[in-house]
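# dropping a prediction and its sequence here:
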Amino acid sequence: MRHTWRWFGPVDKVTVRDAAQAGAEGIVSALHHVPTGTAWTIDEIRKRQDEIAAGGLVWDVVESIPVSEDIKTQKGDWRAHVANWQETLRRLSACGIRTVCYNFMPVLDWTRTDLRWDTRHGAKAMRFDLVDFAAFDIHILKRPEAKADYPGWLIEDAARRHAEMPGERIAGLGRNIGAGLPGSADGYTLDQLLEKLRSYQGVDRARLQSNLVDFLTEVTPVAEDVGINICAHGDDPPWPLLGLPRILSTEADYAHMLSQVDSRANGVTLCTGSLGARADNDLPFIARRFADRIHFVHLRNVTRDTDTVPCSFFEDEHLEGGTDMIAVIAALLEEEKRRREQGREDHRIPMRPDHGQEILDDLTRGAQPGYPAIGRLKGLAELRGIERTLLHARYGLA
């Protein structure tokens, strides 16, 4: 696999040179400062490429071109936003970029109640606490329909939890859950979040799936024409939140998306952490089933408190947690071997160590939550060790 590293631009406290020293071969980045729905310019794309080149690496993967809420709901300026998304693909291709990740999660991107939760050995990790989230939804956000979405025991636990929360924790939950895309300046106050939720009235699961297919029907032919692979990131966490449907949470969800727009250019960002938050997602099987359409990989691991859906979980070390990482990497290496034999140009699948626990000097660096320097270096080293072992001549995957 091609080892990459997410970088949020010049504001990132982990530099491109840090990424190179950690063993990355390429960078995953985006133009976070460009308003959602606007076409990226050639000048801005080349400026980011130059910033990355100054650190000794190249811009391999775009993560992400944001998909606007107008596109997801098919309201407002959605057709203009699709046209701008298409134009951005053309301009990225003209600059030599061939892989674009995106997601179709309504309103919220990845959602955590804790951005720096204390682990058993003193590292800081991100966590989703189901009781805290329900307390936020029912008692802090005060979404009118919230109680209908939770079982009785959880409503009671959430009430007790909220009653014990200090004001600092209540404010922190609002900040953590209302955050926008990682690296962006977007984010919602409680009132803004409620307004965004109201904009999804009439958009149920079937409608959102249909809107995704409509979007892909428009952008995939452009991706084919300009030689770009687009790849959908899964829901994180992989279940409905705040009354909103989520449609890329399971193997069946991905199968539906890929069958409806059946083009190699329409593919998957395999995120083992997102899908791994559900015990019913078999990650090695999913990697094998969709191998031909996997264009980008996020490798991380989560430990679930229970195997129910939904559940509480935290982001564990890369080789811990509920996902058999060795089996996943073996499936990906087998796919790369098939692609080499077929003569495919995209035979090396870009992979990045996703997230990471804050350890050692990370604890004082103040980097983007989930994206520490040393925690990701450790993860990349462990994942690279598995890959190097499986590629040894003795095991036949080289």
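Cool, the structure landed.
# going forward, measure contacts between C-alpha atoms and count neighbours the same way
Will do.
# which stretches in the stretch 1-150 of the chain count as helices?
16-22, 42-54, 69-73, 78-94, 130-135 (DSSP state H, counting those that start in this stretch).
# ah, wrong one, I meant the stretch 201-350 of the chain
For the stretch 201-350 of the chain, the helices defined by DSSP H, counting those that start in this stretch cover 205-226, 251-260, 272-275, 283-289, 325-342.
# rebuild the ones you listed as CSV, extending it with mean neighbour count.
Shown next, in CSV, are the helices of the stretch 201-350 of the chain (neighbours: other C-alpha atoms under 10 Å):
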stretch, mean neighbour count
helix 205-226, 18
helix 251-260, 16
helix 272-275, 27
helix 283-289, 19
helix 325-342, 18
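# put this next to the first one:
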Amino acid sequence: MSLIQSWRWFGPNDSVSLQDILQAGATDVVSALHYIPHGEVWPLEDILERKALIEAAGLKWSIVESVPVHEAIKTRGNANEKYLDNYKTTLRNLSKAGLNLVCYNFMPVLDWTRTDLSYRLQNGAKALYFDWADLASFDHYILQREKAFSYYSDEVVELAKLRWADMTEERKKELSDIILMGVPTEKSMTKEDLINSIAIYREIGKAGLRDNLVYFLKSIQQTCEEEGITMTIHPDDPPFPILGLPRIASNVEDLKYIMDKVPEFFNGVCFCTGSLGAGGHNDLPEILAKIGERVHFAHLRNVKKNNRGDFYEAEHLNGDVDMVTIMQQLIKLNKNRKRPILYRPDHGHQLLDDLDKQTNPGYSAIGRLKGLAELRGLEIGLDR
């Protein structure tokens, strides 16, 4: 039994069509109803409409990514129970539509963070990039968080000061827009909202956020078990605290804690090699060896880091992540599964004709087609 090759599709407004996905060779689609605001119930009719659209193209909607977790749940605020009820209703509606694998994350406020969405590589392609000095510049000069520079190394602070002195007004605005963007398919947040959220999470801390995740999982456990739904948590991206916001899914200890606290089968992991690989503290083959039985979905991409911890998203088989060993482990894990593990090429360089197109950051067609072809070839070669 082979791993299942999937592809993320943002819906009818995605510049990458379902026919493009077929031509890329994927069989399954990863999708979500991004137009529905965070926390609101996904109507069954809307779910069935999206599913029918995908199936009419000859593909299968196999995993929902993501059903976003509302901030009121992450902070366990006043509206927590309301949004938990909404979440459970959405899960029931997904189950009625035959969808029982869900990806989500528990990252506070911003979701994934980058500082450049079009970093130019030597070959002319563009990649997503994270730069600590640019983040520190935003933190100190734009966000103006109290004692912001004290959270960064001396090297990063000095570089941030030099970078800011030479930064154009256009780049300052671009940097701010990128960081405040949060999830590209959602509404951007304001600087004031972010400052208020940082204050809230300062009180919650890592331990409190962990408790809130466990409460969330235990709250939806009965619904998941009754409906046969498996949840897969996506690791933090990048896997370290950002702007004073805590992270709780950044390393093997975090993931083992989540699995141990809620050991029931419905609680699983989306193994993202790019998110975990961005942390120099992470040994990905070791992590997969320890939590592999709980992995049901994989995002496969690569990163290259420098000594400061800055990183860009590299070619799928050419980076700091040992993709050969990861694929070997996934193939071995998959041999004993009743339901095969799904993976998708995560992100991809903007290259060739896509350089002139407007796409969701990281989700142009040709770069992911190249990545999927490389991963497919790697899987077939190793499996034989």
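Yep, that arrived. Keep in mind the model is a prediction, meaning the values are calculated, not measured.
# before we move on, the earlier item: tabulate the helices of the stretch 201-350 of the first structure (JSON lines), appending distance to residue 367 of the first structure.
What follows is those, written out as JSON lines (distance: least, C-alpha to C-alpha, whole Å):
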{"stretch": "helix 205-226", "distance to residue 367 of the first structure": "33"}
{"stretch": "helix 251-260", "distance to residue 367 of the first structure": "32"}
{"stretch": "helix 272-275", "distance to residue 367 of the first structure": "20"}
{"stretch": "helix 283-289", "distance to residue 367 of the first structure": "29"}
{"stretch": "helix 325-342", "distance to residue 367 of the first structure": "26"}
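# can you tell which of the ones you listed is closest to residue 130 of the first structure?
Closest of the helices of the stretch 201-350 of the first structure to residue 130 of the first structure is helix 272-275, at 15.4 Å (criterion: C-alpha to C-alpha).
# what is the closest one packed up against?
On a contact count with 3 or more C-alpha pairs under 8 Å, 6 or more residues apart in numbering; DSSP states H and E, helix 272-275 of the first structure meets strand 294-299, strand 301-304.
# now stretch 318-325 of the first structure: buried residues?
Neighbour-count burial for stretch 318-325 of the first structure, counted by 16 or more other C-alpha atoms under 10 Å, picks out 318, 319, 321, 322, 323, 324, 325.
# map residue 181 of the second structure onto the first structure.
Counting by TM-score structural alignment, residue 181 of the second structure corresponds to residue 179 in the first structure.
# report the contact partners of that match.
108, 186, 187, 188 (C-alpha atoms under 8 Å, 6 or more residues apart in numbering).
# now the helices of the stretch 1-150 of the first structure in CSV, with mean neighbour count and distance to residue 371 of the first structure?
Formatted as CSV, the helices of the stretch 1-150 of the first structure follow (neighbours: other C-alpha atoms under 10 Å; distance: least, C-alpha to C-alpha, whole Å):
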stretch, mean neighbour count, distance to residue 371 of the first structure
helix 16-22, 19, 11
helix 42-54, 16, 17
helix 69-73, 21, 26
helix 78-94, 19, 25
helix 130-135, 23, 22
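# can you redo these as a markdown table with distance to residue 330 of the first structure?
A markdown table is the format used below for the helices of the stretch 1-150 of the first structure (distance: least, C-alpha to C-alpha, whole Å):
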| stretch | distance to residue 330 of the first structure |
| --- | --- |
| helix 16-22 | 23 |
| helix 42-54 | 30 |
| helix 69-73 | 35 |
| helix 78-94 | 30 |
| helix 130-135 | 33 |
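# looking at those helices, which is closest to residue 282 of the first structure?
Closest approach to residue 282 of the first structure among these is made by helix 130-135 (22.1 Å; C-alpha to C-alpha).
# would you check the span in the second structure matched by the helix or strand that the closest one is followed by?
On the C-terminal side of helix 130-135 of the first structure, the nearest following helix or strand under DSSP states H and E is helix 152-164. Using TM-score structural alignment, helix 152-164 of the first structure corresponds to residues 154-166 of the second structure.
# what do you get for stretch 37-46 of the first structure?
Using TM-score structural alignment, stretch 37-46 of the first structure corresponds to residues 39-48 of the second structure.
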